[in-house]
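Visitor: got a predicted structure plus its sequence, pasted below:
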Amino acid sequence: MVIDFIKKEVTFDEKVLDLTKREFEILELLAKREGKIVSREELLQHFWGISDTAETRTIDVLISKIRKKLNNHYIKTKRGFGYYFEENET
């Protein structure tokens, strides 16, 4: 996978992915913090200014869509903590 932060493009399996602006932004944030867990709350606050996450599944839905486009590679979940980006999967 190649993420072009200038062109705002992601190439995966030799194809440019059709990511929405928000999907790209989430992937970009996680990739730039590779290996560091980012909570749902932090993502919601960062992108929407929302601090109460009890009622929203927005992040979960977007992460699911990104994962699908990446064939379930790179974005991992640490249950109870959040999401993280892992370039070199084992």
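Guide: Structure's in. What do you need?
Visitor: CA atoms for contacts and neighbours, from now on please.
Guide: Will do.
Visitor: where's Ile26, which helix or strand?
Guide: helix 21-32 (DSSP states H and E).
Visitor: check which helices and strands that helix is in contact with.
Guide: Judged by 3 or more C-alpha pairs under 8 Å, 6 or more residues apart in numbering; DSSP states H and E, helix 21-32 is in contact with helix 58-69, strand 82-85.
Visitor: the structure to be compared is supplied as follows:
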Amino acid sequence: MVLVRTLLLTTAMGLGCSALMPSHGHAAGDESTINRLCLAGFNAAMSHAGKTPPAGMGTFTCNCFLEQVNAGASIQSAQDICKQKAAERYKF
């Protein structure tokens, strides 16, 4: 669970995704950019931790984060929710 939390913190905060997600909405292209940044951060965090994530974990985690924030969740809440979901789904 600690690793998943670290990954979410790295992808969301370390890459500044919150700065790309204005509260008044954003264009579809922004979501693509956010997803790419999130996946890059996820992969970098996994590499730095010396871990190989299960197939699909990065996409699942980043999609979850984006969905949560788009639904109005705070960055912290989205991280917490997606951390739990990823931990349950991937037993990682």
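Guide: Nice, thanks for sending it over. The shown structure was predicted, so the numbers you read here are calculated from the model rather than taken from an experiment.
Visitor: TM-score of the superposed pair?
Guide: After superposition, the two chains reach a TM-score (TM-score structural alignment, normalised by the length of the first structure) of 0.34; 57 aligned residues with a C-alpha RMSD of 4.6 Å.
Visitor: hang on, the earlier thing: the helix holding Ile26 of the first structure vs helix 58-69, what angle?
Guide: Counting by axes from the mean of the first three to the mean of the last three C-alpha atoms, to 10 degrees, helix 21-32 of the first structure lies at 80 degrees to helix 58-69.
Visitor: buried sites along helix 21-32 of the first structure?
Guide: Glu23, Phe24, Ile26, Leu27, Glu28, Leu30, Ala31 (16 or more other C-alpha atoms under 10 Å).
Visitor: returning to what we had before: pick the most deeply packed of the helices and strands packed on helix 21-32 of the first structure.
Guide: strand 82-85 (a mean of 21; mean count of other C-alpha atoms under 10 Å).
Visitor: so which elements touch that strand?
Guide: By 3+ C-alpha pairs under 8 Å, 6+ apart, strand 82-85 of the first structure packs against helix 21-32, strand 75-78.
Visitor: beyond the first one, next helix or strand please.
Guide: Meaning helix 21-32 of the first structure. Later in the chain than helix 21-32 of the first structure, the nearest helix or strand by DSSP H and E is helix 40-48.
Visitor: which neighbouring elements make contact with that next one?
Guide: Against helix 40-48 of the first structure (3+ C-alpha pairs under 8 Å, 6+ apart) you get helix 58-69.
Visitor: between helix 40-48 and the helix it packs on, find me the angle.
Guide: 90 degrees.
Visitor: so what's Gly58 of the second structure up against?
Guide: Leu39, Phe42, Asn43 (C-alpha atoms under 8 Å, 6 or more residues apart in numbering).
Visitor: thank you, goodbye.
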